[in-house]
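> Could you look at this predicted model? Sequence included:
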Amino acid sequence: MRTNLSKHDTAAPVIAGLVVAAVTLWLRHGLLEAGLLPRDCSLAGAPAAACAFKTVLVQSFLDQRLGWASLIAGVLGFVLSCRRLAWAGWLAGVAGLVLYSYDPAAIGALLALLVLVGTHGEHGQGEREPGEQPADGLRVGRLG
């Protein structure tokens, strides 16, 4: 049995998630934890742009803000079946998983991912051909 990634449009969310994870890992380990950003931005000679970037980056994961944003977007995207909110929930969730917001980011990302890879189009939203049985798409033979 072969898996068809293009059938449910899973390639785009997977690739986008990998890109966001790579960028977020680089920000966390390559800049923040490696000490490339200024340690003390209260000093007179500290570069303003680097300090502003560091402040925004650190504030994004304090109090799990990034994870809560993912959870809100993921829940709204799931409830409203809105792909734009689902994309926001998915990408914020991936970043939140890397940046210390595990619990809310994981739930938000998974709910968003259900919307992004859910079936839509020809057999989405419970639409079937007249006379078609639920098991017909599974290639299960009739019993008896």
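Alright, I've got the coordinates.

> CA only for contacts and neighbour counts going forward, please
OK.

> my read: V20 touches G96, true?
No: V20 is beyond contact range of G96, at 10.2 Å (criterion: CA atoms under 8 Å).

> Second structure follows, compare the two:
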Amino acid sequence: MRTNLSKYGVAGPVVAGVIVAAIALWLRHGLLEAGLLPRDCTLADAPAAACAFKTALVQSFLDQRLGWVSLVAGGLAFMLSCHRLAWAGWLTGVAGLVLYSYDPAAIGTLLALLVLVRAHDEDGQGKREPGEQPADRLRVGGLG
């Protein structure tokens, strides 16, 4: 059985997610944990640009900030069906999963992904009739 990811609108988010995950992994393991950034930025001879970058990177995941941004963006995208908020929730969530913010980022990422995949179906790719409800395709009758 062959899966066609582009048919279901999953290819774009998956490719973007893999790219963001690769960048986040490189930032985490290639720069931060490998010791390529200055360890002590309070020294007078510490490079200012590298210290500013390290401070911004650490502040992004301190107190799970990336995860909370993903959760808020994904939750709002789910409630409002906003495609742009869904992309923000998805990409910050993937980065948050790699950069130590996995608790809230996991929920925000899933909510955002639901909107991204669903939005593709509503753009004319699915076979929905006007006014049709999601349960109508299940062919489930009433309980009474």
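Sure, I can see it. Nothing here was measured: the structure is a model prediction, and the numbers come from that model.

> on that earlier part again, of V20 and G96 of structure 1, which one has the most company?
G96 (30 against 19; other CA atoms under 10 Å).

> in terms of contact, does that one touch D63 like I think?
No: taking contacts as CA under 8 Å, G96 of structure 1 lies outside contact range of D63: 11.4 Å.

> what's the span of stretch 20-38 of structure 1, first residue to last?
24 Å (CA to CA, to the nearest Å).

> now for the helix ranked longest in structure 2, which elements pack on it?
The residue-count maximum for a helix in structure 2 (DSSP state H) belongs to helix 102-120. Applying 3 or more CA pairs under 8 Å, 6 or more residues apart in numbering; DSSP states H and E, one finds that helix 102-120 of structure 2 contacts helix 65-80, helix 83-98.

> Okay, buried residues for that helix please.
With burial defined by 16 or more other CA atoms under 10 Å, the residues of helix 102-120 of structure 2 counted as buried are 102, 104-120.

> which residues of structure 2 does stretch 13-22 of structure 1 align to?
On structure 2, the counterpart of stretch 13-22 of structure 1 by TM-score structural alignment is residues 13-22.

> Show me what counts as buried in that stretch.
P13, G17, V20, A21.

> Look up the average distance of it to its aligned counterpart in structure 1.
Stretch 13-22 of structure 2, aligned to structure 1 and superposed, deviates on average by 0.2 Å (mean CA distance after the TM-score superposition for structure 1).

> Residues contacting stretch 41-61 of structure 2, please?
Applying CA atoms under 8 Å, 6 or more residues apart in numbering, the contact partners of stretch 41-61 of structure 2 are L32, L37, P38, D40, R65, L66, G67, G96, L99, Y100, S101.

> Oops, could you answer that again for stretch 88-105 of structure 2 instead?
Contacts for stretch 88-105 of structure 2 (CA under 8 Å, 6+ apart): 13, 16-17, 20-21, 24-25, 28, 61, 63-74, 77, 106, 108-110, 112-113.
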